[in-house]
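Peer 1: my questions are about this predicted structure, shown below with the sequence.
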Amino acid sequence: MRIGDLAARTGATRRALRYYEEHGLLPDTRTSNGYREYDELAVNRVENIRRMLSVGFTAEEILHFVPCLDAMTDLDPICPASLEAIARKLSTVQSTLDELTKTRDHLAALVEGSYGESSAGSLREAG
């Protein structure tokens, strides 16, 4: 199938498909006139790439999944070649969550402190 057909079947743009190809995620063959040609496995591969991008993996991180991109469905079963990449991503996400939690707690304390002082000052002036 040609790039337009693959785009229509997967919901990806042609530009995204070329991006996947440039990053080594989506192999293609070229016809004699230079058109990209994809096989049926490309549909599943593109859907898996898009799914992985949607959960925060980068194109570079998805390279660890290349051996399994054609066979995976909903990122399951987990490909042994990708377990380390998943573990690294989980660690990164957890670190981000920890930092965001600290930031939220700090901001909440600042807001509570400001409102507490403003309320106390207003009450003193009114009394």
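Peer 2: Perfect, thanks for sending it.

Peer 1: for the rest of this, base every contact and every neighbour count on C-alpha atoms.
Peer 2: Will do.

Peer 1: buried residues in stretch 7-25?
Peer 2: Residues 7, 10, 12, 17-18, 20, 25 are the ones in stretch 7-25 that count as buried (16 or more other CA atoms under 10 Å).

Peer 1: as CSV, those residues with secondary structure and distance to residue 71 would be great.
Peer 2: Below are the buried residues of stretch 7-25 laid out as CSV (DSSP: H, G, I helix; E, B strand; the rest coil; distance: CA to CA, whole Å):
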residue, secondary structure, distance to residue 71
7, helix, 19
10, helix, 16
12, coil, 19
17, helix, 19
18, helix, 21
20, helix, 17
25, coil, 14
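
Peer 1: use this one as the comparison:
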Amino acid sequence: MNLHAVDADGLPLALRSRSRPETGGNVRIGELAALTGTTPRMLRHYEQHGVIVSSRTQNGYRDFDAGQVATVTAAKELIDAGIPVRVVTSLLAIASTRAPVDPHHLDDDALAQVREHWERLCRCIECITQRRDALSRFLDQPPTGT
């Protein structure tokens, strides 16, 4: 089954076959991880930073609303792009409820944070490129006689 296929409401089709009446169709951490291509550890990290929220079942398991699949997917895309989780948390808090997050949904402050991070990445790329080129020059030197 395609774990990423969604219904007309944006909820994963994979939830239909695993819906549990006792949880109102919510998903546990392992299921959410599988549906979003992340890990339970990463989801706990997201929860610690306020990206997602869970409730607890009677036996203490984390229980996530199925609608958080879109939130996790958007967060993962932003984090994979190099945006720190603290910035992602604020971006998702102010962004439209639609996913994925679009720059046009952000206010000026949030967009400035993203641009600042982009500029920092550009500086890192420039520095790494200079180091790579220096290393290439070193490796391309003809061997010296011993």
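Peer 2: Yes, it's here. Keep in mind it's a predicted model, so treat the numbers as computed, not measured.

Peer 1: spit out the contact partners of residue 25 of the first structure.
Peer 2: Contact analysis of residue 25 of the first structure by CA atoms under 8 Å, 6 or more residues apart in numbering lists 49, 59, 62-63, 66.

Peer 1: so which of these comes closest to residue 116 of the first structure?
Peer 2: residue 59 (47.3 Å; CA to CA).

Peer 1: mind checking how far the closest one is from residue 8 of the first structure?
Peer 2: Look at residue 59 of the first structure and residue 8 of the first structure: by CA to CA, to the nearest Å, they are 21 Å apart.

Peer 1: likewise residue 54 of the first structure?
Peer 2: Residue 54 of the first structure is 19 Å from residue 8 of the first structure, by CA to CA.

Peer 1: in the second structure, which spans are helices?
Peer 2: All helices of the second structure, identified by DSSP state H, fall at 14-18, 29-36, 40-48, 68-80, 85-94, 108-139.

Peer 1: picking that back up, from the contacts of residue 25 of the first structure, which is closest to residue 88 of the first structure?
Peer 2: residue 62 (12.1 Å).

Peer 1: and that closest one, what's its match in the second structure?
Peer 2: Under the alignment by TM-score structural alignment, residue 62 of the first structure pairs with residue 88 in the second structure.

Peer 1: contacting residues around the aligned partner of residue 69 of the second structure in the first structure?
Peer 2: Mapped onto the first structure by TM-score structural alignment, residue 69 of the second structure lines up with residue 43. Residue 43 of the first structure sits next to 6, 9-10 when contact means CA under 8 Å, 6+ apart.

Peer 1: so which of the residues you listed persist in the second structure?
Peer 2: On the basis of both residues aligned by TM-score structural alignment, their matches' CA atoms under 8 Å, what survives of the contacts of residue 43 of the first structure in the second structure is 6, 9-10.

Peer 1: and which of those residues is nearest to residue 78 of the first structure?
Peer 2: For those, the nearest to residue 78 of the first structure is residue 10 (21.8 Å; CA to CA).
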